[in-house]
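Novice: test case, fold it:
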Amino acid sequence: MARRKKIYEGKAKILYEGPEPGTYVQYFKDDATAFNAEKKAVIEGKGVLNNRLSEFFMTGLNTIGVPTHFLKRLNMREQLIRQVEIIPLEVIVRNFAAGSIAKRLGLEEGAALPRPIVEFSYKEDSLGDPLVTEEYIIAFGWASQQDLDDMIALALRVNDFLAGVMYGVGIKLIDFKIEIGRVYEGDFMRLVVADEISPDSCRLWDVKTGQKLDKDVFRRDLGNLTDAYTEVAKRLGVMPSNVTHATKPTLIN
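Specialist: Below is the predicted model of the structure:
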């Protein structure tokens, strides 16, 4: 097999040149990072789980008419995606107080917010991905007002979908972040959900016990991260319910 051309390597994924023009192959690594990569580890099986879970969520969004960059899963660690122009922002949707918003506003962790809150952060690790206002975004040309309106609408549709799916399996969607990219088709441009949707990019708590089933397990040293992600996959039907440990997961095709 010919060696593929690497396009980009991030903290959790690698992008390779795809088999057709306008496509990439996205490879999910086992690397885990927190606090802007100040804390690092390699957690066996994490990339496999995130690949499969992201496929599950992206497929579901495509099915309900929310456009994404996802085309198909290729194997246990790779998926074929559409090439997009990533807007340099993280779009954060919060349903309950946790993480930075709880610290900034002195809110009790887990407190329900009056309504879903959408925030934007500028994607720049060296600056700690700072929060930015819509005024900043428009002034610096990262997105237009129409783009922002469409991004908020997309993010809230993703929130409705994810929150419903998760609640159906006994998981509370605390918050999540997504990236959004531009796809050009002739003179027409549209926005699509890109990057990934996985427990790496969401806060997920068990509805009854409050047990954390997301990357906070790694951030706060609360246990085995692979076990937490495996529990999410099992509840969603991505893995057989009789699997007890997923260091080397066996997933349903």
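
Novice: from now on I want contacts and neighbour counts done on CA atoms only, so please keep to that.
Specialist: OK.

Novice: now the residue positioned nearest the centre of the chain. Nearest residue, chain neighbours left out?
Specialist: Centroid-nearest residue in the chain: Ile197, 2.9 Å away (criterion: CA atoms, centre = their mean). Take Ile197 and drop its neighbours on the chain: the residue closest to it by CA to CA, 6 or more residues apart in numbering is Ser54, 4.9 Å away.

Novice: for the comparison step, fold the sequence that follows:
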Amino acid sequence: MARRKKIYEGKAKILYEGPEPGTLVQYFKDDATAFNAEKRAVIEGKGVLNNRLSEFFMTGLGQIGIPTHFIRRLNMREQLIRQVEIIPLEIIVRNVAAGSMAKRLGIEEGTQLPRPIVEFSYKDDALGDPLVPEEYIIAFGWASQQDMDDIVSLALRVNDWMSGVMYGVGIKLVDFKIEVGRVWDNEFPRLLLADEISPDSCRLWDIETGQKLDKDVFRRDLGNLTDAYTEVAKRLGVMPSNVTHRPKPTLIN
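Specialist: So this is what the prediction gives:
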């Protein structure tokens, strides 16, 4: 079997050359990182869960007319996706004050915001992904004013759908981040939702108990990350409700 060409490796995924022009294979790793990769671990099964959950979210968003880079899932860890030109921004949508926002503004974590707030950070690990205003984005040519209007509209539509889906299974969508990429139809650019949507990129709290079901479990040492992600997958029907995470078998001499 021919060895695939690696295009890019990030903290949680690897991109390989796809089988057809304009496509890539996105591989989900078990690596977990936090605090700009200062904290690292390998969490068995995380990549499989994120692959399945991202497929669920991308498919659902596509069905309501939000264009995404997702084509299909290939196996337990890989997806076939469209190759896009990534806009160098993380788009963050916040419904509840938590994490860096609560710390930055001195707001008690868990405070409901008066409306969804959209923030932007510049994708650069060395700089700590700093928050940037729209003026910077437009001035430095990362995106046009029309792009920004479209990105905000897309992010709020994602928020509406995701909030409803998660509420239906007893989970509060606290916040999430997405990435957006461009594809070109002849000479006209089109924006697509890219990267992934998974508990790695969302804050998810149980509505009744406040239990965290996202990467804060790893950030704050609150328990088993795979168990938290499995709970989200079970509630959404992505995995059977009787599935439990099993450790690797131990060889007995």
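
Novice: just give the TM-score of the two.
Specialist: TM-score for the superposed chains, counting by TM-score structural alignment, normalised by the length of structure 1: 0.97, backed by 248 aligned residues with a CA RMSD of 0.8 Å.

Novice: where along structure 2 do the strands fall?
Specialist: In structure 2, the strands defined using DSSP state E lie at 6-9, 13-17, 23-28, 31-34, 39-42, 70-73, 78-82, 85-86, 89-96, 112-122, 171-185, 188-194, 202-206.

Novice: what's the average distance of the longest one to structure 1?
Specialist: Just to be clear, that refers to strand 171-185 of structure 2. Compared with structure 1 after the fit, strand 171-185 of structure 2 shows a mean deviation of 0.3 Å (mean CA distance after the TM-score superposition for structure 1).

Novice: then the second one?
Specialist: Here the mean offset of strand 13-17 of structure 2 against structure 1 after fitting is 0.2 Å, by mean CA distance after the TM-score superposition for structure 1.

Novice: so how far is that strand from its chain's centroid?
Specialist: On the basis of CA atoms, centre = their mean, to the nearest Å, strand 13-17 of structure 2 is displaced by 16 Å from the centre of the chain it belongs to.

Novice: ditto for the first one
Specialist: Between the mean C-alpha location of strand 6-9 of structure 2 and the chain-wide mean there is a distance of 18 Å, by CA atoms, centre = their mean.

Novice: so who does the residue nearest to Ile197 of structure 1 touch?
Specialist: Taking CA atoms under 8 Å, 6 or more residues apart in numbering, we find Ser54 of structure 1 in contact with 196-198.

Novice: buried sites along stretch 102-120 of structure 1?
Specialist: 107, 116, 118-120 (16 or more other CA atoms under 10 Å).

Novice: once you drop chain neighbours, what's closest to Thr133 of structure 1?
Specialist: With CA to CA, 6+ apart as the criterion, Thr133 of structure 1 has its nearest non-adjacent residue at 6.9 Å, and that residue is Phe120.

Novice: quick one: the one you found and Pro88 touch, right?
Specialist: No - under the criterion of CA atoms under 8 Å, Phe120 of structure 1 is not in contact with Pro88, lying 9.9 Å apart.

Novice: how far away is Gln146 of structure 2 from Lys11 of structure 2?
Specialist: Distance of Gln146 of structure 2 to Lys11 of structure 2, computed by CA to CA, to the nearest Å: 31 Å.

Novice: again with Lys39 of structure 2
Specialist: Taken as CA to CA, the span from Lys39 of structure 2 to Lys11 of structure 2 is 11 Å.

Novice: what do the two both touch?
Specialist: Thr33.

Novice: which one of those two has more residues nearby?
Specialist: More crowded of Lys39 of structure 2 and Lys11, by other CA atoms under 10 Å: Lys11, with 15 against 11.

Novice: alignment lookup: that one to structure 1.
Specialist: Mapped onto structure 1 by TM-score structural alignment, Lys11 of structure 2 lines up with Lys11.

Novice: give the buried residues for stretch 157-165 of structure 2.
Specialist: 157-159, 162-163, 165.

Novice: nope, stretch 202-216 of structure 2 is what I was after
Specialist: In stretch 202-216 of structure 2, counting by 16+ other CA under 10 Å, buried: 202-206, 212-216.

Novice: quick one: contacts for Leu213 of structure 2?
Specialist: 199, 203-206, 225, 228-229, 231-232.

Novice: nearest residue to it other than its sequence neighbours?
Specialist: In space, Leu213 of structure 2 is closest to Ala228, 4.7 Å off (CA to CA, 6+ apart).

Novice: residues near the one you found, how many?
Specialist: Around Ala228 of structure 2 there are 20 other residues, counting by other CA under 10 Å.

Novice: wait, it touches Phe218, no?
Specialist: No - using CA under 8 Å, Ala228 of structure 2 is not in contact with Phe218; the gap is 9.9 Å.

Novice: now do the helices in the stretch 101-250 of structure 1.
Specialist: Using DSSP state H, counting those that start in this stretch, the helices of the stretch 101-250 of structure 1 run over 134-139, 145-167, 216-219, 225-235.

Novice: how close does the first one sit to structure 2?
Specialist: Mean deviation of helix 134-139 of structure 1 relative to structure 2 after superposition (mean CA distance after the TM-score superposition for structure 1): 0.5 Å.

Novice: which parts of that helix are buried?
Specialist: Neighbour-count burial for helix 134-139 of structure 1 [16+ other CA under 10 Å]: Ile137.

Novice: one step back: dump the buried residues of stretch 102-120 of structure 1 into CSV; add distance to Phe28 of structure 1 as well.
Specialist: Shown next, in CSV, are the buried residues of stretch 102-120 of structure 1 (distance: CA to CA, whole Å):
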residue, distance to Phe28 of structure 1
Leu107, 34
Pro116, 29
Val118, 27
Glu119, 26
Phe120, 25
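
Novice: which among these gets closest to Gly47 of structure 1?
Specialist: Ranked by distance to Gly47 of structure 1 (CA to CA), the buried residues of stretch 102-120 of structure 1 are led by Phe120 at 26.1 Å.

Novice: so who does the closest one touch?
Specialist: Contacts of Phe120 of structure 1 by CA under 8 Å, 6+ apart are 89-92, 131-134.

Novice: quick check, nearest of those to Lys103 of structure 1?
Specialist: Comparing the contacts of Phe120 of structure 1 against Lys103 of structure 1 with CA to CA places Leu131 closest, at 13.8 Å.

Novice: so what's the residue count around that closest one?
Specialist: Per other CA under 10 Å, the neighbour tally for Leu131 of structure 1 reads 15.

Novice: contacting residues around it?
Specialist: Applying CA under 8 Å, 6+ apart, one finds that Leu131 of structure 1 lies in contact with 119-122.
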